[in-house]
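1. Quick one: sequence and predicted model below, then my questions.
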Amino acid sequence: MAEQDNGVTTGNEPLPNGADTLPQVGLISQYVKDLSFENPNAPAIYQSQQAPEINVQFDIGAQQVAEDVHEVTLKVEIRAESAGTVAFLVELSYAGLFGLRNVPLDAVQPFLLGEGPRLLFPFARRVVADAIRDGGFPPLLLEPVDFNGLYLQQAAAREQQGDTGTVGNA
């Protein structure tokens, strides 16, 4: 129902002047922002028979770059060591430009820090696997990550810390 009995429009119907008020989100572009692969102990590392220990770290950042356009950057850092010797280091910053129009303010940050990285991850995963393979190692296929769940966990932790601080000050 586009109108209520009093003639007022409800919800997200288009306005009479043709303006679109529906929330819209789109991926404009995605790209490698920075990529580094280091193999500091070649060629000796290839003679190691021990499987490397692999440490993977993620960092997510978002910034507004234009009206209705935000850049989300997914940073992946991987360090592989075998018998205390660095096998390889990978640092990737993979970014995407997202267009957001008519999105409620309380939904922007969850999208940019949860859903945005989820959309970028498969492509970043491929770049990492290819870089490691091109470095002479078996490709590393990163396990899927629940970025939305991580965002919700961190938001709940921040809220709890805020509540704890409020209680302590009361």
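-> On my side now, so go ahead. Numbers count the residues shown, from 1 in each chain.
2. use CA for all of it now, contacts and neighbours both
-> Fine.
3. Dead centre of the protein: give me the residue that sits there.
-> Pro117 (2.4 Å; Cα atoms, centre = their mean).
4. ok, now which ones touch it?
-> With contact taken as Cα atoms under 8 Å, 6 or more residues apart in numbering, Pro117 is in contact with Ile60, Val72, Thr73, Leu74, Phe147.
5. next, the one to line up against it:
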Amino acid sequence: MNQLTPEAAEALANGADAAPQVAILAQYVKDLSFENPNAPGSLQMQGQPRIDINVNVNARSGGDDMFEVELKIDATAKMPDDKTAFAVELLYAGLFRLKDIPQEALEPFLIVEAPRVLFPFARRVISDCTRDGGFPPLMLEPIDFGSLYLNQLEARGEGLGSGEVAGNA
């Protein structure tokens, strides 16, 4: 039978070497806007609209191992005559508890994994909103948050070879 040394027992009691824990405490719509400025004409448009989509991720500490991650999605559809068919803006957020996460893994989790968890729910809100606005549901393609994060690191000059990731997301 293995016995813990007094030093190892004290380290365990103080939370050292504890396994990382992640909990999703809540998901919620913080802000939602849908505009159909050219109705009813926009509902009878001929041809395919041009759809522009912008996605942003923001994360902030809430204290006590809690972090809020926001996924902001803006989608605008333009008719062939360049009039706006619809515009939808969604700010969808999640509250995460991250316990015993190594500092170097914090930003990647908040900028890649948390949005990956939130995205399917935000996608459904956008789809329902456009459908309820009289248009076919806008089904957003899955987003590779990992690639976006790597591009962001390269733009900041912190490629994978640097071995260091900033702690603020």
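-> Structure's in. What do you need? Predicted model, so just to flag it, every value in this text is computed and none were measured.
6. one step back: which ones among the contacts of Pro117 of the first structure map onto helices?
-> Phe147 (DSSP state H).
7. All the strands of the first structure, residue numbers only.
-> Along the first structure, counting by DSSP state E, strands occupy 24-38, 53-66, 69-82, 85-101.
8. List the buried residues for the first one?
-> Along strand 24-38 of the first structure, the positions that meet the burial threshold by neighbour count (16 or more other Cα atoms under 10 Å) are Leu27, Gln30, Phe37, Glu38.
9. could you dump the residues you listed to a markdown table with distance to Val65 of the first structure?
-> Output for those, formatted as a markdown table (distance: Cα to Cα, whole Å):
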| residue | distance to Val65 of the first structure |
| --- | --- |
| Leu27 | 14 |
| Gln30 | 14 |
| Phe37 | 28 |
| Glu38 | 31 |
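10. so which of those would you say is closest to Ile78 of the first structure?
-> Taking Cα to Cα as the measure, Ile78 of the first structure sits nearest to Phe37 out of those, at 9.5 Å.
11. Map the closest one across to the second structure for me.
-> Mapped onto the second structure by TM-score structural alignment, Phe37 of the first structure lines up with Phe34.
12. once aligned to the first structure, how far is the longest helix seen in the second structure on average?
-> Secondary structure of the second structure per DSSP H: the longest helix is helix 114-132. Compared with the first structure after the fit, helix 114-132 of the second structure shows a mean deviation of 0.2 Å (mean Cα distance after the TM-score superposition for the first structure).
13. what residue of the second structure takes the place of the residue nearest to the centre of the first structure?
-> For Pro117 of the first structure, the residue aligned by TM-score structural alignment is Pro115.
14. any idea how far Asp144 of the second structure is from its match?
-> Pro115 of the second structure sits 10 Å away from Asp144 of the second structure, going by Cα to Cα, to the nearest Å.
15. try Ala122 of the second structure
-> Counting by Cα to Cα, the gap from Ala122 of the second structure to Asp144 of the second structure is 15 Å.
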